[in-house]
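Student: need the 3D shape of this:
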Amino acid sequence: MQAGAAPGHAPASQVVIDVENLTKRYGDKVVVDNLSMQVRRGEIYGFLGPNGSGKTTSIRMMCGLLTPDGGEGHTLGYDVVTEAPAIRRRVGYMTQRFGLYEDLSIRENLDFIGRMYRMDRRHERVDAALERLNLSGRQQQLAGSLSGGWKQRLALAACMLHEPEVLLLDEPTAGVDPTARRDFWNEIHTLAAHGITVLVSTHYMDEAERCHRLGYIAYGHLLANGTPRELVEGAQFVTRTLSGPGIAALTHEIEARAGVTMVTRLAEGLRICGSSQDALDAALAPWRGLPQFVCGRTPPSLEEVFIHLSKQATDNFANA
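Tutor: Modelled structure (predicted):
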């Protein structure tokens, strides 16, 4: 789906998060500007965008932690403005920073949360959370001694303790090693397969490709919405590869050519993007016919799609 296109509407029974023209301001700056999107039951919806784009603010409005200044929305059928406490009881929100007690063990942290919220079946819930996240064997280990990956597992277990229907995960794997990220995402897919809806913000392109659908937000505006394949196939630009000896030295010259919008250096050569096929081929004409260079066609990558969208957006804090 292209930037600026209206998000597709699913049947009401399948929609878990539904917001329309959601807006948040801080002073005279609009942080989230008329955000409209839907998240469907049991899907993993990836929320992407540069730092300061409004992802965290949007998530907090959807889970009832922040009151919007305009627009309307519902999460699990509850109004995000008038029924925020009901939303908070039925969603799990995982923040960017680890917020549990490092001088308590894994089990003690979970038991403390259960006590604080006066959960029924507390011991049963803690045991289930430990088992679900494969934490049972480490349950007596102090949280402060855990690696980043295990801390994220503990934080997710804490989010799941009250058996939420929706998980809102704000950059949950930032700073976590690739193996731990893979294991974490395998668990997210397991939860989604059991009907839990997941809205997750991330900067990693490999994680974006593991989402069922994606929304790309930049400077408060939702610029694109769709499956990873839809976003790549709907990209309004073309990409070429150029490889050969000494190709890196040509980077700046190629970047300056009319019809070229972006050049990326790779170990094997250059990836070159342009707004139209004819203009890009004309820009590369001086090198395409030379025997030492190989020019090929390739579809845009998801990362290139997002960079292309970001370049079209206006920074709402540029003059702050």
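
Student: all contacts plus neighbour counts: C-alpha atoms, from now on.
Tutor: Noted.

Student: tell me, how many residues neighbour Tyr117?
Tutor: 11 (other C-alpha atoms under 10 Å).

Student: that one and Arg89: what is the separation?
Tutor: 10 Å (C-alpha to C-alpha, to the nearest Å).

Student: next: Ala180.
Tutor: With C-alpha to C-alpha as the criterion, Ala180 and Arg89 are 29 Å apart.

Student: swap in Met160?
Tutor: Met160 is 11 Å from Arg89, by C-alpha to C-alpha.

Student: also Lys311?
Tutor: Distance from Lys311 to Arg89, by C-alpha to C-alpha: 39 Å.

Student: settle it for me: which of the two has more neighbours?
Tutor: Looking at Lys311 and Arg89 with other C-alpha under 10 Å, you find the greater number of neighbours at Arg89, namely 15 against 11.

Student: the helix or strand harbouring the more buried one: how far from the chain's middle?
Tutor: Using DSSP states H and E, Arg89 falls within helix 84-90. Taking C-alpha atoms, centre = their mean, to the nearest Å, one finds helix 84-90 lying 22 Å from the centre of the chain it belongs to.

Student: heading C-terminal from that helix, find the next helix or strand.
Tutor: As assigned by DSSP H and E, the chain's next helix or strand after helix 84-90 is strand 91-94.

Student: list the buried residues in the helix or strand just after that following strand.
Tutor: Sequence-wise, the next helix or strand downstream of strand 91-94 (DSSP H and E) is helix 106-116. Neighbour counts over helix 106-116 (16 or more other C-alpha atoms under 10 Å) mark 106-114 as buried.

Student: another one to check against the first:
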Amino acid sequence: MSASSSQLPLSGGPGAAANGPAREHVVVARGLTKRFGKFTAVDGLDLTIAKGEVVGFIGPNGAGKSTAIRMLCALLAPSAGAASVAGFDVAREPESVRAHIGYMSQKFSLYGDLTCLENLRFFAGIYRVPRTVLDERMRFAVAMAGIEGREDALVRTLAGGWRQRLALGCAILHRPPVLFLDEPTSGVEPQARRRFWDLIHQLAGDGVTVLVSTHYVDEAEYCNRIALIDAGRLVTVGSPGELRGEQLGGQLFECACASLGEAVAVLRATPGVLDAAIFGDKLHVLLADAPAAPAASVAHALPDRLAREGIDASAFAPIRPGLEDVFVQLVSRAKRRPGNGVARTGDGERT
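Tutor: So this is what the prediction gives:
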């Protein structure tokens, strides 16, 4: 560890496993903040990521995910706070940080007018990959991307999934211990997205630490832990299972009905209904649960309430919350909380 990064804990501490040996933290952020004039893009980010862990940065567009990743990659100077990556301080040792990470930007980063092999050679030169291992590393990247037989094709002619896997291959030519992926599957078809995530977990199995941002909630299921960010602030951190078990403040019910939009408006104005949202061709309704008005009793009366407005609906059945239900409620709760405090689930950090 470098002297300048020794002020940040890289093992043990808040993010360590409570019932097992402490794991080395290769990414540590404490109070990381970025301001652009009067606008705060990232506000007091606290996050630790262990070696070989896959952490999903989940949040809507404009939430601050890309800005946070660029600070951790030492591409953007923080306005406040501190961070270390692979033992190096992002503010004081940016060149050392960049030498020890792989980075895929939100926008496609390869050169479309170059062939696949030419792109690989170009990035190998940037990362100073030794000539003695260059051919082996390039063969590995070609196989990982699944472009055997297309090595001499111009990158712009490749399908989106191939391009993204090739970009990942370019990002790991120098075998970095930490990998930052900024919405790498945006615009990629579902089957290619799943293959991309298989590659991510193969890398994590080899000890590579991965922080990947996405606005696809279903991709959160592939992560060891999820960091939910909104409006520049971290809302919660936890495993998918821990977040699904998060208390929503009521019971969740589902129903099928006609005129979904009208039904949502009616339900949100109904006493006992905390929230209502459209999920595909169904409604998810969060109901308060109190001794004087149990959620089940409120749910039983809702079809009649809708019928009085001319809306046919099925019976409301209790369901287990999904991650999207949890995310919607946690973000709404954070916006209502005085001072917009931050919750933490499962990693012991402050609330």
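
Student: picking that back up, what helices or strands is the helix holding Arg89 of structure 1 leaning on?
Tutor: For helix 84-90 of structure 1, the packing partners by 3 or more C-alpha pairs under 8 Å, 6 or more residues apart in numbering; DSSP states H and E come out as strand 78-79.

Student: map Asp127 of structure 1 onto structure 2.
Tutor: Residue pairing (TM-score structural alignment): Asp127 of structure 1 is matched to Arg139 of structure 2.

Student: what's the local residue count around its match?
Tutor: 16.

Student: over to it. Which of the three states is it?
Tutor: Under DSSP: H, G, I helix; E, B strand; the rest coil, Arg139 of structure 2 falls in the helix class.

Student: what does Leu35 of structure 1 give?
Tutor: strand.

Student: mean deviation, the helix holding Arg89 of structure 1 versus structure 2?
Tutor: Helix 84-90 of structure 1: mean distance to aligned residues in structure 2 after superposition is 0.8 Å, counting by mean C-alpha distance after the TM-score superposition for structure 1.

Student: which residues does that helix contact?
Tutor: Helix 84-90 of structure 1 is contacted by residues 63-65, 75-76, 78, 80, 162-166 when judged by C-alpha atoms under 8 Å, 6 or more residues apart in numbering.

Student: show me what Arg107 of structure 1 aligns to in structure 2.
Tutor: Checking with TM-score structural alignment, Arg107 of structure 1 has Leu117 as its match.

Student: what does Glu20 of structure 1 give?
Tutor: By TM-score structural alignment, Glu20 of structure 1 lines up with Arg30.

Student: which ones are touching the closest residue to that match other than its chain neighbours?
Tutor: Closest residue in space to Arg30 of structure 2, ignoring its immediate chain neighbours: Asp46 at 4.6 Å, by C-alpha to C-alpha, 6 or more residues apart in numbering. Asp46 of structure 2 is in contact with 28-32, 234, 349, counting by C-alpha under 8 Å, 6+ apart.

Student: most neighbours, which of the residues you listed?
Tutor: Leu234 leads the contacts of Asp46 of structure 2 on contacts (other C-alpha under 10 Å) with 29 neighbours.

Student: helix/strand/coil for the counterpart of that residue in structure 1?
Tutor: When structure 1 is aligned by TM-score structural alignment, the residue opposite Leu234 of structure 2 is Leu222. Secondary structure assignment for Leu222 of structure 1 (three-state DSSP): strand.

Student: ok, Leu222 of structure 1 touching Gly215?
Tutor: Yes: the pair Leu222 of structure 1 / Gly215 is scored as a contact, 6.8 Å apart, by C-alpha atoms under 8 Å.

Student: need the contact list for Cys270 of structure 2.
Tutor: Just to correct that, residue 270 of structure 2 is Thr rather than Cys. Counting by C-alpha under 8 Å, 6+ apart, Thr270 of structure 2 has no contacts.

Student: just give me the match in structure 1 for it.
Tutor: Checking TM-score structural alignment: Thr270 of structure 2 goes with Arg257.

Student: need the helices for structure 1, in chain order.
Tutor: 55-62, 84-90, 106-116, 122-132, 148-160, 178-193, 205-208, 228-233, 251-255, 277-283, 285-288, 302-312 (DSSP state H).
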